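Engineer: model the following, please.
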Amino acid sequence: MNGRTALIAVSAVTLLGAIFYFNGSSSSIFNMTSDNTAEGVPGLEFKLSQISRNPPSLLITLKNNNPSAPFTLLKWNTPLDPQAANLGLFKLVDEETGKEIPTDGLKVNRLMPPSEEDLVTVAPGTEEAHEVVMNKPWLPEKKPATYKVSVSGKFFGVWDKYGGDLKTSDLEAYADSPFHGRQFSSNEVSMRVE
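Structural biologist: As a prediction, this is how the structure comes out:
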């Protein structure tokens, strides 16, 4: 009877351990999928439009649709970054072949803390626009050509306040900003190259 009791005890412990393990795993999976970094910043929207065919140029517009909150964002690794075309943010697909064009991103060293030029503030109901020229060496030589273009990535730093209200300590700790790591994406546009 002693051996049988031990076997039942070991089986019960194993069963309870399995239940705990699988319940713990599923709650971790649930927490990962409900992580707010997968969401965007409420009210911020990127829109692309082509403004030139030769050289091919896109107008990147960031609109703040939030009725009451201003947003100040760190331009680094966003479409508003002066290096945007070289950072691997843009997805280009050849409309004729359906093949995606590789756009490997460069690693850019940044000076800390970010400067005023590295920030942009978008007040409620306003927008900020920036031109990106897409005549980089990684773009195929084929002309004429048409590409489907969109942009996506993650914000490094976004604050729900005006830039003048940010302190140097806020900029140094941009990874602690309220919307750090939130995703952004844009519409898809046809870009004609001639």
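Engineer: going forward, measure contacts and count neighbours with C-alpha atoms only.
Structural biologist: Will do.
Engineer: the strands in this protein, which residues?
Structural biologist: 44-53, 56-64, 71-74, 90-94, 100-101, 119-122, 127-133, 145-154, 158-159, 183-185, 189-193 (DSSP state E).
Engineer: in CSV: these, plus distance to residue 24.
Structural biologist: CSV is the format used below for those (distance: least, CA to CA, whole Å):
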stretch, distance to residue 24
strand 44-53, 35
strand 56-64, 40
strand 71-74, 37
strand 90-94, 37
strand 100-101, 39
strand 119-122, 41
strand 127-133, 44
strand 145-154, 29
strand 158-159, 33
strand 183-185, 27
strand 189-193, 43
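Engineer: sequence B follows; please return its structure for comparison with A:
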Amino acid sequence: MAGFWSSRTALITGVAITLLGTFYIYQSDTPTSFTMSSKGSSASNGVPGLEFKLSQISRNPPSLLVTLKNTHPDTPYSVLRWGTPLDPSALNTGVFSILDHDSGDEVPQVVLQINRLMPPPQEELITVAPGTEEEIEVVFDKPWMPQEKPAKYKVKAEGEFKGVWGKYGSEVTEEELNAYIESPFSGKSFTTGEIVLEVH
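Structural biologist: Take a look at the predicted model:
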């Protein structure tokens, strides 16, 4: 009889521990499951704290303002702008996806192979201190843009960072620039939300 009560006590104790453990997990702030990020989100593979945003600032010529914001509380980032929306050659390198607003058809772009000077010069770095942002205007005036007006296009930018360092640009050495593909955040993805570009 004593053995029966001992087994029963052990069973009750085990169930109680399991229930308490389950309660703790569901009350904890620690996430217990992981879900895929929704399409267009930059949080899944991006650089923590870096966010790209597009906004229209002109309809004629059609222009977007590209903003890179650093929301990280204490880490500055130095970004090699090659292959990003901050690249002056962004409209020649296929960074932007451009779709006709009504038909959804993709606007054919002329994508160029650009020869880059190595190592990247310091002026190709953009440093974004914590809580600050950098902006550049992109004018969609390439010869391959459709000529009909007025018109609307769905535009977003996406790709991968070539080189990102978690420090100020003045601290990035020539050796690090030369080996930018080995930088801590090289290959991390970026994407912007989709915006409607109006052309008048």
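Engineer: got a TM-score for the pair?
Structural biologist: Here the TM-score for the pair of chains, by TM-score structural alignment, normalised by the length of structure 1, is 0.79; 157 aligned residues with a CA RMSD of 1.0 Å.
Engineer: make CSV out of the strands of structure 1 and add distance to residue 30 of structure 1 and mean neighbour count.
Structural biologist: Below are the strands of structure 1 laid out as CSV (distance: least, CA to CA, whole Å; neighbours: other CA atoms under 10 Å):
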stretch, distance to residue 30 of structure 1, mean neighbour count
strand 44-53, 26, 19
strand 56-64, 31, 20
strand 71-74, 29, 24
strand 90-94, 29, 20
strand 100-101, 32, 14
strand 119-122, 34, 20
strand 127-133, 36, 17
strand 145-154, 21, 19
strand 158-159, 26, 24
strand 183-185, 19, 18
strand 189-193, 34, 20
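Engineer: nearest to residue 8 of structure 1, out of the ones you listed?
Structural biologist: strand 183-185 (50.8 Å; CA to CA).
Engineer: what about stretch 11-20 of structure 1, distance to the chain center?
Structural biologist: 42 Å (CA atoms, centre = their mean, to the nearest Å).
Engineer: and residue 197 of structure 2, what's its match in structure 1?
Structural biologist: Aligning on TM-score structural alignment places residue 197 of structure 2 opposite residue 191 in structure 1.
Engineer: report the separation between that match and residue 52 of structure 1.
Structural biologist: Residue 191 of structure 1 sits at a distance of 9 Å from residue 52 of structure 1 (criterion: CA to CA, to the nearest Å).
Engineer: need the contact list for residue 54 of structure 1.
Structural biologist: 193-194 (CA atoms under 8 Å, 6 or more residues apart in numbering).
Engineer: which residue in structure 2 aligns with it?
Structural biologist: Residue 54 of structure 1 maps onto residue 60 in structure 2, by TM-score structural alignment.
Engineer: ok, back up a step: and of the strands of structure 1, who's closest to residue 108 of structure 1?
Structural biologist: strand 71-74 (14.4 Å).
Engineer: residue range for the closest one in structure 2?
Structural biologist: Using TM-score structural alignment, strand 71-74 of structure 1 pairs with 77-80 in structure 2.
Engineer: how big is the offset of the matching stretch relative to structure 1?
Structural biologist: With mean CA distance after the TM-score superposition for structure 1, stretch 77-80 of structure 2 departs from structure 1 by a mean of 0.4 Å once superposed.
Engineer: count the neighbours of the closest residue in space to residue 71 of structure 1 that isn't next to it in sequence for me.
Structural biologist: Spatial nearest neighbour of residue 71 of structure 1, chain neighbours left out: residue 160 (4.5 Å); criterion: CA to CA, 6 or more residues apart in numbering. Residue 160 of structure 1 has 18 neighbours, counted by other CA atoms under 10 Å.
Engineer: wait, isn't residue 160 of structure 1 in contact with residue 69?
Structural biologist: Yes - taking CA atoms under 8 Å as the definition, residue 160 of structure 1 is a contact partner of residue 69 at 6.1 Å.
Engineer: returning to that earlier point: out of the strands of structure 1, which comes closest to residue 3 of structure 1?
Structural biologist: Among these, strand 183-185 comes nearest to residue 3 of structure 1, with 57.9 Å by CA to CA.
Engineer: that closest one against structure 2, how far on average?
Structural biologist: Mean for strand 183-185 of structure 1 is 0.5 Å (mean CA distance after the TM-score superposition for structure 1).
Engineer: which residues does that strand contact?
Structural biologist: By CA under 8 Å, 6+ apart, strand 183-185 of structure 1 touches 37-41, 45-46, 150-155.
Engineer: residue 97 of structure 1 -> structure 2?
Structural biologist: Checking TM-score structural alignment: residue 97 of structure 1 goes with residue 103.
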